[in-house]
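Undergrad: this is a predicted model, with the sequence first.
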Amino acid sequence: IPIALDHAVGEYFVGVVADCKSVLKNDTVKTNDYTVAPNKLNVINPQGGCFEDEWEPNSAKGLAVPLTEGLHEGLGLCNDEDWYSVLVPATNTLIVTVERSEILSLNEVNPDIDIELVGPSGELIDVSVSTGQTDTVMAFVVPAEDTYFIRVKPKKNGNLAQYTIDIAMNEPFDGIDLFAAKATASPTVTFSGGALYLDWTLVNLGSTPVGAFDVKVYFSTDEKVDDTDIAVGSISIEQFPGATATVRTDSLVLPAGIAGGTYWVGIQADADDVVVEVDESNNWVTAAPIVIDGANPCIDTEDFEPNNTLETATELDLNAPAVGVSIFEYKDLGLCPDLDDWYKVELPEGKRFKATVNYLYKNTKGFLYTQLIDASGEAILDEGKLASKSEVLLPYVWQAGTYYLRVYNPNKAGKAKPYTYTLTVSLVEPNAADVCLADQFEANNHPNQAQVVGCGLKEMTLCKKDQDFLKFDLPADGQVVLTLNNAGGKMKLLVYEKIGGAIKHTIFGNNKKTITAGAEGQTYWVQVTTTSTSGVVNSFDYTIFFDGISGVDLQVEEVSPYTGQAYQGEDELVGFFVANQCLDTVNDVNFGMYLSDDGVVDENDILVREASVGKAIVGGESLGVNEKFTVPFDTPPGKYKLIVVIDHDEQVVESNEGNNASLAPFTVQEVCVDDALEPNNHPNYPTDLMLGYYENLQVCPYDLDWYRIALLEGDQLNIKAFFANGGGDLDLRLYQDGNFTQPVLKAYKTNDGEALVYSVPADGSYYIRLNGLSGAANTYSLFVSLDSIDLCESNSCQNGGLCSEEGTGKVVCDCTDTGFEGDFCETNTDDCAADSCQNGGQCTDG
């Protein structure tokens, strides 16, 4: 009788089968080849099958059997799972080892089981899924005394096993004991020069802190790893506290030249024995073996490595010598699977940026992808995925800063091998249609960059390759209406309740959506992107209106100066509206008016008026304001932007401070001060002139300067008015006494100065008039003579310089070929300064 008969079955039928292996081919009737004895056989004490233990039932956490420290034998896992509990004192390390044995059976039974360690709150602390005879789980240096749970379960349904549980609890002791445990290595297939990632646990079972030490990693061709095997890398630990356990994730770049094959990975803490430990025997842990693909080594370019992370990204100097205009090429770059290549570039605002990765695609090696990432390192602005050529493009850099390029193998369908590639980047002028200015909420290309906003209108731009994120809060049972508006309606708005969560609401095109919070309130994230796959929109500008959230959002609209201009020291009336786009009423608020050169309020602008609106601004309504301001007398004349800023002193808390200002063009005109010969604005009140030169004269806007001079028949009157035409075009006229409607002579060129010469026909008084064209004003000088007026007559140019006269009254000297220089050719030119003598010749200045 076989001893492996199942102990749970006591009685058996006994049967006899003839030709049990069916070797008799001529025996065509098989139904009578067997017979069964009429009485049953009682088998005493069979030893086969799965034996349940005394602690059953314990197949659920609520039925867990308490265990103490030590070895527990005679346990059985028979068609269910077993739960145990153990009370672990604070700071102790719990080590649970389950060793299984096979079931005695006439049929093959899979005895493979797994073990889990569950924390006091139900969290999974550790798990072991070994296929060997032993499984171990650990909880290192537990923070407080509490109950932990052990779950023993079959790896597959139908697995049966007998097993033992050994429970060890180690309390911290004086001294140091470094313990390496729970190691896994990935990827399972890598390359010489490739990446190796290690997940493992480092423990100090002692209570004494540890100073600096190194951890070394070895490759072994057998399961016994020691320091005689291949050292592939090291990890530096600066310090490590006592009674501490840390789950570590470390990465290494394997050295070149490792032969292909299968290697077990060993990790040795304190590999150089610099730490004195209570127990030196537990510094090693071994991970399951990995494979080195010897046929495809990784070859990196030393000039760019290491650059496997964003933090170590290699900077590309876009000012370096280029292949073409603003095109930069980097050849023979190497990429290994699991070792991304990162580059960073400084991009100025207003340019077009493109990066292209060219490589020889092979199906067995997978793809190379390229990503363009913003300065946060989180937002992917563009990604190229094509075989042989992956390309990213930013048609218009809307915000200057550091951007990142990531080149990587996505390991699609398990296909990933080393590649060499060429990286080409270009930085050129953008297409006019792509120009797009950043809004006040940038950078907000990722949910983690989203600004918190409140009620009111948000005016924004969605540039090409851009996506915008905002977030807002709703109180318990609160409600908001979101309205999206964009010319052409080619945008959509998505609403999330958590980052990376499901889309809760969607607005397509120009539309609105009502959102209601639950009983506990909610934070929402809003994403705006395009509806078209090409990303093309009719306009980059769009708005989102948040209606229903309490708060204040003041906006200035329709700034309208009454005339749009004023003289220095004069007043101007300005009308504007203040809208409150939220629900809460503002009782009163101050505003400021500024004259600005550039339309942006800063410390260089001129504050011309501070006042209050004087009334409450009700939520959802608009208030019209009319107010005067005075242009300071010392304000330089010119064209300005008149900016009205509501709440310029920031006394009101608003949901959006970016829309508090609006502007209109405004001109400050220079005050015209009469000269010493005024009043002479009418021929009845002329200024009498003698022959001579008159300086510092002024024609004011729409003013006339009249002069009178007595002349005799035959006099040759010469008049010159000197002025710079850019300051205001002046015209010159001469009248006879008694006829002030028809001049006898006039000069009205459009360049600098005016002049006229008149032969006097009869004795009498003659009148000279100067006026500004179309109300122009200017300063001038007047020269009146009976002789030819030639400023060069005195020949103020020296050393043979040629004199010429400008309309402004200035003499200009041409010193060409004189050997002299200066305003009047008064300085000798050093002809030897250029050292033009050759072959030892000595230069002498002429």
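TA: In hand now; what should we look at?
Undergrad: only C-alpha atoms for contact and neighbour calcs from this point on.
TA: OK.
Undergrad: what helix or strand is the spatially closest residue to residue 233 that is not a sequence neighbour located in?
TA: In this structure, residue 233 finds its nearest non-sequential neighbour in residue 217, 5.4 Å apart by C-alpha to C-alpha, 6 or more residues apart in numbering. Element membership for residue 217 (DSSP states H and E) is strand 213-220.
Undergrad: that strand - contacts with which helices or strands?
TA: Packing contacts for strand 213-220, counted by 3 or more C-alpha pairs under 8 Å, 6 or more residues apart in numbering; DSSP states H and E, involve strand 230-237, strand 261-268.
Undergrad: next, the angle from the next helix or strand after the last one to strand 261-268.
TA: If I follow you right, that is strand 261-268. Using DSSP H and E, the helix or strand that follows strand 261-268 towards the C-terminus is strand 284-293. Put simply, strand 284-293 runs at 150 degrees to strand 261-268, going by axes from the mean of the first three to the mean of the last three C-alpha atoms, to 10 degrees.
Undergrad: check it against this one:
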Amino acid sequence: NTILESSDTLLASGQIEAVGSGLEVDVDDLVFELDEPITVLGNYYLLVVLDPGEQIEETNEDNNIGISNGIVVTDQPIPELDIVPVEFDFEPLTTFLDGSLTMNATVLNQGEESTPNGFFCRVHLSDDNDFDPSEDTQLDTFNFPSLGPDEELDQTRVTLVPGFFSPGFYYVFMECDPTDQISEADEDNNVIQAPGRLEISADPIVDLRLQSFEVSPRNADDGQLVTITAEICNDGTNGAGPSRLRVWLSQDNTLEQTDPILLDYLVEGVDADTCETVVQQAAAACDNFQPDYTVFAKVDATDLLPELDEDNNTALLDTNLTIAGPFCDCVEDALEQDNNSPATPTFVRDTTYENLTTCSNPVDWYALALRRGETARVTITFDNDRGNLDMTLYDASLSGPIDRSLGNGDTEEVVAFVVDQDGDYRFQVEGKTDLDRNVYNMTVEITPPVSGTDLIVTDVEISNPVPVLGETVEVDFSIINLGDVAAGANTARIYMSQDIDIDPGIDILLAQVPITGVPAATLIKRTIEVSMPLGVEGGDRYIGVVADALNDVPGELDETNNVGLSDIFFLEAGCFDLLEPNNSRTGAKTIALTQSQTELLDLLVCSDNRDFYTFCADAGDFLRMTANFDDAQGDIDLRLYSAGGTQLARAEGTGDSESLEVDYVSVAQCYTLEVLVVGSGREVAYELVVENGPAPAELVCSGSAEPNNGFGTAAILMDNLDPIDDDLAICPVSDVDYYRVDLSAGTQLVISLVPGEGEDTVPADLRMSLWSSSQSFLANTVSATEPLIYTVTSGGRHYLRVTSLASGVRNQRYQFDIQGLSGVDIAVSDYSLEPSVADPGERIQYAFTLANNRIDDINGNFYYGIYLSEDLIIDGSDLLLKEVLVNGLDGGESLNVVSKVTIPENTAQDQTLYLAVVADNRSQINEFAESNNRAVLPLTVRPSCVFDSAEPNDLRQDAADFDNYADQPLFLCADDTDWFVFDADPSTQYMIEATFVAEQGDLDLFAYSASGVLLGEGVETGDNEAVIFITPAGTGTAPVYIEVAPFGDTRIEYQLSR
């Protein structure tokens, strides 16, 4: 209650210094935690009592108690909605300019309603313990999605400390919804202070050291979790910001960056002169047939920190980690013998063999003793993730292959059907590359000569292993007639099944395929398009093809082998409606508008599955699109794009509907509508209503300032001076445009009409006139080219009117050029990036000129932001990488800005993004034109480097056999060198040529003798490279080593030939 009682809990006490007569003292904010939790629900108050011991004799003791607002303690959700930051911290406590720190924030919506949209929380640095967003420095921003009732969300951000900040000690605060975009039940609980103070130093002194490192147990089964414990110490005087701890498994005693990573862990920070212990678990996974590993650990593995000493960052276990399992230990199988050559194959018969391996040899050779007329089918199954295996079956004389299976799934199959002679038919199982080795099971089926007709189905494949409901895919299959009697016309059926047993009574029939006939001892192939069914559950599925499904072939000898199955595939059925698939702009569903109103019912959109529709409209039409939904399920937003992909409009309101409209279609064209859900984990049912027809006459050809047809609806002049964004026009017939502007007495105003964007001249019929605040006439022009010149005699609001003398003209476009009008105009120019091709985590230098093109000074501060975008449109969906404060800008002043920004580590590779600078990105400054505030340049994120089948061959002692890789596609990375070796005759001239395209980069060739003497080099520029050399004299062949080295920052595909 509000009465001070002896049972009240004392939270804090302090000393007040003497207070002079008539003076007051401000007490800093107090922050404290309750020693005991509040367990009784109800209203509570904070009471501040002055002079509780009555040491001061006062004239009035009754006013010594101050009472706070009420604090409600409840176990019920707060009515409406209420955003509360409940936890906020950072580490390390010390950092440096251009350094980084990790911030963790937890935000709760403790209300009964969902937030209508996403929101953000700003982080501020304060010199004192008193939060004041108008004075404190903004450091970073957390962006939160929409939160449901009683929903809590944790976020972690790695924050860079800008180099222009002042070193010192700071208190760190976070304020949620600082711009009051969300109406809350309580706005007073939106600020939280992080524990501790942040120290920012000017000079970084950081030295991380791996004090200890352990993996337990040292003997583990394949896939077993092992515990990794690392103690990381910082011997520097500055805190170390976020860095990565990596643990590698190496097959030798040398750490290579290409070694498999056992653990990749983000160390959030280590304060100066302290140690942090990391305990993590990871699954021990062996490379194929490699059980023993040297284990290395390294702190700051990606070199993010400016350390004094990096030699103490790495440690290794004193003994190996041993991983056991069928894929780890190379144990020869029962059929191994000496079957690594076609001369010594293992003969197999009609049966199944399990746990065969290619561990000791990269290829296994087998043989089938077949009699004339017999048919053999060999199938192997394996885990393709462990290594890709292929099969090739040869004829009896080994002169050529009968069948090959070179797929990328978990099954390979070859068939020798109705062989024409007795003999030993060899086949091989081998890795797709030299590095692909595996464990596999093999089934051999031998069918004796068939007198009659016998159909079998093989090689069933589906073109997309992850189709969605309704998607059209291709199914390939082969039908073989094993018999000596032709099969007549029949029908094959294609089914989709949940298991490997095809049951026409249960499984879904996808297609019936007429087969005109299958001659004796013949194979036919077919490719058929089928559509995935609608309205079914998703999951693992098989495609089954049944030959002679209607029993059209009389007297077939064996009906049990008429079924062939595909590999298992996954049918995607999440968030499905009858207009799926339509989850991208390129895959938008085109809807024909055949009536004035088209209703699309029973639609479904999800957070991770947006919907896109294309609508086409004729010139002179309007187009209105409305989505109706229940906002209790979630909030839907709309975006509209032109045919070229430019975003034209967006609807982001609240409530049960969103609507977008094109009021007038000037040229017949198509538009794409995007329907998306705000927030994550949402699934919203909706209906889409599309209205289309002739546009009303009064809306035809409206300019961007419309409606502005009178003094009462006059548009703001300063909002319509952008030559790019503002399309002003007198249209339709009888239109008049009014603009309002506040002018000071003595202003010398010169207003001219100039051609609209894309126009060559100003329409000759246009006229201007100026009117006072009392709507009295002041001045006018008598031609379109005459400027309106006027000196303001009385300050206040003025009106500018534009009229046309033309008759029947529907569209007369124009813009303004105004001199003497006070104001500001922020402009960005001369924008550049270095480099423009980068890796995730790389620092990019940007430079641009920031200018105020108008005469008035910008006395207040504003910001510019650096954004990372997937397209040229900079909007709320783009990622803000950096925000910099600008301390005003005088009229006519310009600044040359040069700084750096880091591309986020988690940026997807092999894509082109856009890096944009946006001046006044918070829209704090009221200015003439906004379109010149931004500049955008493409930024290419490099593809990850692909290691070819010859790797590892980075060192001379690991040189690959030249002849095995000649004329094969190879790949060279910027930090890579490829070595090859071949035996060369003495005193012989050789030419080694590398074929590549110089647009990808340049590479050089070097030839060395066995003793390391350079024999020749090729270091030209342009496409391709060659090295010509003569081998030393001698009595026999000797190895020659070829080095392929990149020149510069190169990632290049090439081929070698001799």
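TA: Everything's here; your move. For clarity, every value in this text was computed on a predicted model and none was experimentally measured.
Undergrad: so what number do they get for TM-score?
TA: The pair, once superposed, lands on a TM-score of 0.33 when counted by TM-score structural alignment, normalised by the length of structure 1; 366 aligned residues with a C-alpha RMSD of 6.3 Å.
Undergrad: residues contacting the residue nearest to residue 233 of structure 1?
TA: 231, 232, 233, 234, 265, 266, 267, 268 (C-alpha atoms under 8 Å, 6 or more residues apart in numbering).
Undergrad: I'd say the fifth one and residue 289 touch.
TA: Read it as residue 265 of structure 1. Yes. Contact criterion C-alpha atoms under 8 Å: residue 265 of structure 1 and residue 289 qualify, at 6.2 Å.
Undergrad: how would you label residue 964 of structure 2: helix, strand or coil?
TA: helix (DSSP: H, G, I helix; E, B strand; the rest coil).
Undergrad: roughly how far apart are it and residue 606 of structure 2?
TA: Computed with C-alpha to C-alpha, to the nearest Å, the distance linking residue 964 of structure 2 and residue 606 of structure 2 is 51 Å.
Undergrad: the two: who's more crowded?
TA: Neighbours were counted for residue 964 of structure 2 and for residue 606 using other C-alpha atoms under 10 Å; residue 606 has more, 23 against 12.
Undergrad: so what's the residue count around the residue nearest to the more buried one when sequence neighbours are not counted?
TA: Distances taken as C-alpha to C-alpha, 6+ apart put residue 683 closest to residue 606 of structure 2, at 4.3 Å, once the chain neighbours are dropped. The number of residues packed near residue 683 of structure 2 is 19, by other C-alpha under 10 Å.
Undergrad: you'd agree residue 683 of structure 2 is up against residue 605?
TA: Yes. Using C-alpha under 8 Å, residue 683 of structure 2 makes contact with residue 605 at a distance of 5.9 Å.
Undergrad: who's in contact with residue 838 of structure 2?
TA: Here residue 838 of structure 2 is in contact with 844, 939, 940, 941, 942 (C-alpha under 8 Å, 6+ apart).
Undergrad: separation between it and residue 879 of structure 2?
TA: Applying C-alpha to C-alpha, the value for residue 838 of structure 2 to residue 879 of structure 2 is 17 Å.
Undergrad: also residue 1041 of structure 2?
TA: Residue 1041 of structure 2 is 49 Å from residue 879 of structure 2, by C-alpha to C-alpha.
Undergrad: settle it for me: which of the two has more neighbours?
TA: Remark: of residue 1041 of structure 2 and residue 879, residue 1041 carries more neighbours, 28 against 16, as counted by other C-alpha under 10 Å.
Undergrad: can you report how many residues neighbour residue 146 of structure 1?
TA: Residue 146 of structure 1, neighbours per other C-alpha under 10 Å, totals 14.
Undergrad: surely it and residue 85 touch.
TA: No. Between residue 146 of structure 1 and residue 85 there is no contact under C-alpha under 8 Å: 10.2 Å.
Undergrad: so residue 1047 of structure 2 touches residue 1018, yeah?
TA: No. Contact criterion C-alpha under 8 Å: residue 1047 of structure 2 and residue 1018 do not qualify, at 11.7 Å.
Undergrad: looking at these two, which has the bigger crowd around it?
TA: With neighbours defined as other C-alpha under 10 Å, residue 1047 of structure 2 and residue 1018 compare such that residue 1018 has more, 19 against 15.
Undergrad: check contacts around the more buried one.
TA: Going by C-alpha under 8 Å, 6+ apart, residue 1018 of structure 2 touches 1004, 1005, 1006, 1025, 1026, 1027, 1028.
Undergrad: will you turn the residues you listed into TSV that also has secondary structure?
TA: Formatted as TSV, the contacts of residue 1018 of structure 2 follow (three-state DSSP):
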residue	secondary structure
1004	strand
1005	strand
1006	strand
1025	strand
1026	strand
1027	strand
1028	strand
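Undergrad: which of these count as buried?
TA: Among those, the ones that count as buried by 16 or more other C-alpha atoms under 10 Å are 1004, 1005, 1006, 1025, 1026, 1027, 1028.
Undergrad: please name the nearest non-neighbouring residue to residue 641 of structure 2.
TA: residue 647 (4.4 Å).
Undergrad: test my guess that residue 287 of structure 1 contacts residue 185.
TA: Yes. The pair residue 287 of structure 1 / residue 185 is scored as a contact, 6.0 Å apart, by C-alpha under 8 Å.
Undergrad: and for residue 402 of structure 2, the neighbour number?
TA: With other C-alpha under 10 Å as criterion, residue 402 of structure 2 counts 18.
Undergrad: check residue 743 of structure 2 too.
TA: So residue 743 of structure 2, with other C-alpha under 10 Å, has 18 neighbours.
Undergrad: list the helices and strands the biggest strand by length in structure 2 packs on?
TA: If you go by DSSP state E, structure 2 has its longest strand at strand 683-694. Packing partners of strand 683-694 of structure 2 (3+ C-alpha pairs under 8 Å, 6+ apart): strand 597-606, strand 621-629.
Undergrad: great, nothing more from me.
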